[in-house]
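Trainee: sequence isn't available, so here's the structure alone:
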């Protein structure tokens, strides 16, 4: 079990330490349940009462807290508590146990190029002409199809599937079960379909006709930048002709679906159950909260923030904060909801006035 001194933790966080820096801890805990060998996370005054219930000797505290009065032997003070959590968890996370080298139960094609220091677990299948970067770690039951490239320090967790012609940058993380490079959902009818008619007429699908759907195959791939993370059971489709692209620093939550030909910019945050339809473009630093949907073939500008369950059907200008179905400015959505709540009373008043 790895132990950390308070001095080591404070140095890693760039934080201020007061008290005994030689105290050792093996992990972190909520104040009320912290043991003597754990660091209590009491970063707000509302957690002060919890310190008395727990047994921690040291804690990360809010600025200005009197650590002695709280019964502690030492305290670490940080300027931005939630940001400090990123450094603390990075320091304490041991990471997945993947033995160095290639496991004897892995299947690696002779043409594959495996970088220095790579670790490949059991039941992994590496296809023809695949390139695996230095320091990559691949957990069990992962498959990487022909012609794909993984950058340095890639981490593929259990059950990840990487399709053909996928190019991934450095420091990539894929959580269990995600699929990168599946076929795009592209089908066409020999004659004009009811969907096309309805879209053109805004409601009329024309004469009913039997429709037979024919696949359009995906000849493109997926191109992913550096420092990207994909959540569990998410899916990114290959492009039809050009690649589907994900920019540097972008993070996808669990159960996110990126359709074929979509372009996602840098440093975006796409939360759980977000769906982006084919050929849409997402700018840089866009935040889409849970269950947001983006229509096909539209553009969402840089720095757009969309609240939970927002549905974006038309182009969204840069910097806009959106909410609702269909998406409108957040302040407009709030006014609409206020007006809707007043409607029953308003209608009742109209009936009384007749």
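Mentor: Arrived safely. Predicted model, so just to flag it, every value in this text is computed and none were measured.
Trainee: hey, let's count contacts and neighbours off CA atoms from now on
Mentor: Will do.
Trainee: in space, what's closest to residue 36 - neighbours in sequence excluded?
Mentor: Nearest non-adjacent residue to residue 36, counting by CA to CA, 6 or more residues apart in numbering: residue 56, 4.5 Å away.
Trainee: do the same with residue 143
Mentor: Among residues not flanking residue 143 along the chain, residue 125 sits closest, at 4.7 Å (CA to CA, 6+ apart).
Trainee: that neighbour is in contact with residue 110, isn't it?
Mentor: No. Assessed by CA atoms under 8 Å, residue 125 is found out of contact with residue 110, at 11.7 Å.
Trainee: returning to that earlier point: so what's the residue nearest to residue 143 up against?
Mentor: Applying CA atoms under 8 Å, 6 or more residues apart in numbering to residue 125 gives the contacts 106-108, 141-144.
Trainee: let's see it at 10 Å
Mentor: Listed by CA atoms under 10 Å, 6 or more residues apart in numbering, the contact set of residue 125 reads 105-109, 140-145, 161.
Trainee: measure it to residue 113 for me?
Mentor: Note on residue 125: its distance to residue 113, by CA to CA, to the nearest Å, is 13 Å.
Trainee: want to compare, so here's the second one:
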């Protein structure tokens, strides 16, 4: 349970009406009951709020809260920011007991910080150091010599590879894999892929080839306040570490290849794939299903639209879209032209028919 005054304090906004109202949960306005906090932070929710039975609500800035029959309200200027505050205040996270579960396996020289919780069937390798108040859920494995910061949350099934270095307040959702080997192989002789890349399509003489692994001697270094979604993977570097900067957020099913260097406060959405050796600046946003080529540079403050394929350098601040990715205004012009193409072809066919008919007619007139 919580009070309306507590939520107002979290949001840094004044309470209008009765701040002592005790509430049980947040709810959508149409289904909110007397003990629920209705979230109606846009005028679009006015009718739904009237349909519900809430006594307290968070409303949009400037709302006439008393007209909805409420006993208390909080007005917020930015809905999604308020949502972040409310959900953080009401989410207690997974319930875990401090200490090491009897079924967990912890190597003798591993160091577990004060107030940490190690869940059932977790495996903590030799030389691992886990920070204070970290929460390690069931079936998590942390390989040898990994360093895990304070207040980290590793959800069930997370795999942390050897020598991985993770900062404070890191969150990994179920089955994320941090520090698997990079996907790096070579052939004894120049491969058809290498020749095709040099010649832009010609493999030369086709011959048998076999792949030899290039091992990953580096690991992964992750800054503070980074989050990684479920089933995402970040590969080790070949010699130096793959690095993820402070504050970067990574969605589900994201693949980050070996030797990548990703900056601070980036947002990588679902199904993004980044090939090896690429450098990405700060505050970059890659929307869903963006693919990034290997060994290129993406500058600071770049935004890439969903489904884009980035094959070459992108400069600071550019907004790109398409495959291959180009500036958004160029992509939109190309798309408009593509939509006009069927009609343009029809017009061209009509014009051709007219010209042909006129040409044949002139020829017949000459003969007579």
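Mentor: Perfect, thanks for sending it. Fair warning: this is a prediction, and the values are worked out from it, not measured in the lab.
Trainee: rewinding a little: isn't the residue nearest to residue 36 of structure 1 right up against residue 26?
Mentor: No. Assessed by CA atoms under 10 Å, residue 56 of structure 1 is found out of contact with residue 26, at 11.7 Å.
Trainee: helices along structure 2, start to end?
Mentor: All helices of structure 2, identified by DSSP state H, fall at 4-11, 46-51, 79-90, 192-199, 328-367.
Trainee: which part of structure 1 matches the first one?
Mentor: Right, the one you point to is helix 4-11 of structure 2. Under the alignment (TM-score structural alignment), helix 4-11 of structure 2 falls on residues 6-13 in structure 1.
Trainee: so what corresponds to residue 207 of structure 2 in structure 1?
Mentor: Residue correspondence, TM-score structural alignment: residue 207 of structure 2 in this structure matches residue 209 in structure 1.
Trainee: its match reaches residue 193, doesn't it?
Mentor: Yes. In this structure, residue 209 of structure 1 is within contact of residue 193 by CA under 10 Å, at 8.2 Å.
Trainee: out of these two, which sits in the more crowded spot?
Mentor: Remark: of residue 209 of structure 1 and residue 193, residue 193 carries more neighbours, 19 against 11, as counted by other CA atoms under 10 Å.
Trainee: so what's that one closest to, chain neighbours aside?
Mentor: residue 211 (7.0 Å).
Trainee: neighbours around residue 195 of structure 1, how many?
Mentor: 14.
Trainee: tell me who's in contact with it.
Mentor: Going by CA under 10 Å, 6+ apart, residue 195 of structure 1 touches 201-206.
Trainee: how about it, what's its partner in structure 2?
Mentor: In structure 2, the residue matched to residue 195 of structure 1 (TM-score structural alignment) is residue 193.
Trainee: do residue 127 of structure 1 as well
Mentor: Match for residue 127 of structure 1 (TM-score structural alignment): residue 125.
Trainee: please report the distance of that match from residue 160 of structure 2.
Mentor: From residue 125 of structure 2 to residue 160 of structure 2 the distance is 10 Å (CA to CA).
Trainee: in stretch 106-126 of structure 1, which residues are buried?
Mentor: Neighbour counts over stretch 106-126 of structure 1 (16 or more other CA atoms under 10 Å) mark 106-108, 112-115, 117-126 as buried.
Trainee: please apply the same query to stretch 208-218 of structure 1.
Mentor: Residues residue 218 are the ones in stretch 208-218 of structure 1 that count as buried (16+ other CA under 10 Å).
Trainee: just the terminal-to-terminal distance for it.
Mentor: 29 Å.
Trainee: end-to-end on stretch 49-57 of structure 2?
Mentor: Start-to-end span of stretch 49-57 of structure 2 (CA to CA) is 9 Å.
Trainee: flag every buried residue along that stretch.
Mentor: Applying 16+ other CA under 10 Å to stretch 49-57 of structure 2 flags 49, 52-57 as buried.
Trainee: out of these, which comes closest to residue 364 of structure 2?
Mentor: Checking the buried residues of stretch 49-57 of structure 2 against residue 364 of structure 2 with CA to CA, the nearest one is residue 49 at 79.0 Å.
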